[in-house]
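Student: predicted structure and sequence below. I'll ask about it afterward.
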Amino acid sequence: MRVIIEKDYEKLSKWAADHVVETINRFQPTAERPFVLGLPTGSSPQGMYVNLVKAVKEGKVSFKHVITFNMDEYVGLPESHPESYHSFMAANLFNHID
């Protein structure tokens, strides 16, 4: 494990997104060999998601062959509920990427 300490939230968010982009691209995912990515929820990673969406729109990365799973979810809360983490991820990332 590597700990990254950054005093500025924007710089940290950009660093985290760049790290994800570089790791996905280095892996070179395909339909037969997808990249699997665990994603956190809540306010802390929102800046990273903004930067990931920007990277997709700029053509720097594709999520076409990336499988994700959330690290959190509320038990018994339907996916469609606006307070579910499924809804959070859709609003902050999935609705904006390929």
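Tutor: Received the coordinates, thanks. Numbers count the residues shown, from 1 in each chain.
Student: hey, let's count contacts and neighbours off CA atoms from now on
Tutor: Noted.
Student: before we move on, what SS does Ile67 have?
Tutor: Secondary structure, DSSP: H, G, I helix; E, B strand; the rest coil: Ile67 is strand.
Student: what distance do you get for the residue of the chain most remote from its centre to Ala90?
Tutor: Residue farthest from the centre of the chain, counting by CA atoms, centre = their mean, is Gly76 at 23.5 Å. Gly76 sits 18 Å away from Ala90, going by CA to CA, to the nearest Å.
Student: pasting the second one now:
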Amino acid sequence: MRVIILKNAHEVARWSAYQITKKILKFNPTKEKPFVLGLPTGSTPLATYRELINLYNEGILSFENIVTFNMDEYVGLKPEDPQSYHYFIK
């Protein structure tokens, strides 16, 4: 196991977003061969998602040929429920 020690949560979010970005760019997704990305729900990964958005806005990353799925969304929750992914992305 490789352990990465960083100074704070912001550095962790930035590091993880760059790792995800490196994998996507190396994979070089196409319409015929999309990159599949599992996204955990809840508040923990939100800072990483914000960093991914920043990379997109900077033109470094595209989500055009990326298929995502939420790994642990609960069935039957309304978007306004605090346990729902939609609650956190407002």
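Tutor: Nice, thanks for sending it over. Keep in mind it's a predicted model, so treat the numbers as computed, not measured.
Student: tm score of chain vs chain?
Tutor: For this chain pair, the superposition-based TM-score is 0.85 by TM-score structural alignment, normalised by the length of the second structure; 88 aligned residues with a CA RMSD of 1.9 Å.
Student: still on that earlier bit, ok, the residue farthest from the centre of the first structure to Asn70 of the first structure distance?
Tutor: 15 Å.
Student: and for Glu10 of the first structure?
Tutor: The value you get for Glu10 of the first structure to Asn70 of the first structure, if CA to CA is used, is 22 Å.
Student: what's the answer for Ser62 of the first structure, then?
Tutor: From Ser62 of the first structure to Asn70 of the first structure the distance is 19 Å (CA to CA).
Student: ok, Val61 of the first structure touching Thr23?
Tutor: No - look at Val61 of the first structure against Thr23 with CA atoms under 8 Å: they stay out of range, at 10.0 Å.
Student: what does stretch 30-50 of the second structure contact?
Tutor: 10, 12-14, 16-17, 24, 27-29, 65-73, 83-85, 88 (CA atoms under 8 Å, 6 or more residues apart in numbering).
Student: going by neighbour count, list what's buried in the helix or strand harbouring Leu37 of the first structure.
Tutor: In this structure, Leu37 of the first structure sits in strand 35-39 according to DSSP states H and E. Buried residues in strand 35-39 of the first structure, counting neighbours by 16 or more other CA atoms under 10 Å, are found at Phe35.
Student: that one against the second structure, how far on average?
Tutor: When the second structure is overlaid, strand 35-39 of the first structure sits 0.4 Å from its aligned residues on average, using mean CA distance after the TM-score superposition for the first structure.
Student: any idea how far the helix or strand just after that strand is from the middle of the chain?
Tutor: Proceeding N to C from strand 35-39 of the first structure, the next assigned helix or strand is helix 46-57, under DSSP H and E. Distance, stretch centre to chain centre, for helix 46-57 of the first structure: 8 Å (CA atoms, centre = their mean, to the nearest Å).
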